[in-house]
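Participant: Let me see the structure of the following:
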Amino acid sequence: MSAISRIRSRRLAKRDARAIERAMQAAPTQSMRNEIAIFAQQRTF
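Facilitator: Purely as a prediction, here's the structure:
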C-alpha cells in the first residue's frame, strides 16, 4: 500500500468516525443509539 493510499484510508476512516459520532449525538432514543453502535462495530476501518 502506498503512502497516499494509507493517508486516504486514514482520512476516510476518521470521516466515518466523525459521522458516526454525530449520529450518536443526534439520535433521539437509546434504542437508536444502540443500532448506530451495532452498525459502527460491524464497520471495518
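
Participant: from here on, contacts and neighbour counts on C-alpha atoms
Facilitator: Will do.

Participant: residues making contact with the helix or strand where residue 37 lies?
Facilitator: Assigned by DSSP states H and E, residue 37 belongs to helix 30-42. Helix 30-42 is contacted from outside by 20, 23, 24, 27, using C-alpha atoms under 8 Å, 6 or more residues apart in numbering.

Participant: and of those residues, the nearest to residue 44?
Facilitator: Nearest to residue 44 among the contacts of helix 30-42: residue 20, at 13.1 Å, using C-alpha to C-alpha.

Participant: And this one, please, so the two structures can be compared:
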Amino acid sequence: MSTARTMIDRFRQRRIISRDNRAINRALAGAPTQAMRDEIAVIAQRRWIS
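Facilitator: Below is the predicted model:
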C-alpha cells in the first residue's frame, strides 16, 4: 500500500472517530435520565471492543 493511501486512510479513520465521539457526546448531553446515560456509555465502550 502506498504511503499516500495509508495517510488518507488514517485521516479518514480519525475523522470517523471524531464524528462518532461528537454523536456520543450529544446523546449523553440529551439523555433525560442517568440510566440512559449509563446505557449510552456501555454501548460506546462496546463499539471499541468488537
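
Participant: Where does the most centrally placed residue in structure 1 sit: helix, strand or coil?
Facilitator: Structure 1 has residue 17 as the residue nearest its centroid, 3.1 Å off, counting by C-alpha atoms, centre = their mean. Under DSSP: H, G, I helix; E, B strand; the rest coil, residue 17 of structure 1 falls in the helix class.

Participant: Map it across to structure 2 for me.
Facilitator: Residue 17 of structure 1 maps onto residue 21 in structure 2 when the alignment is built from TM-score structural alignment.

Participant: That match and residue 6 of structure 2: what is the separation?
Facilitator: Residue 21 of structure 2 is 22 Å from residue 6 of structure 2, where distance means C-alpha to C-alpha, to the nearest Å.

Participant: Does residue 14 of structure 2 lie in a helix or a strand, and which?
Facilitator: Per DSSP H and E: helix 3-30 holds residue 14 of structure 2.

Participant: and that helix, how far out from the chain's middle?
Facilitator: 7 Å (C-alpha atoms, centre = their mean, to the nearest Å).
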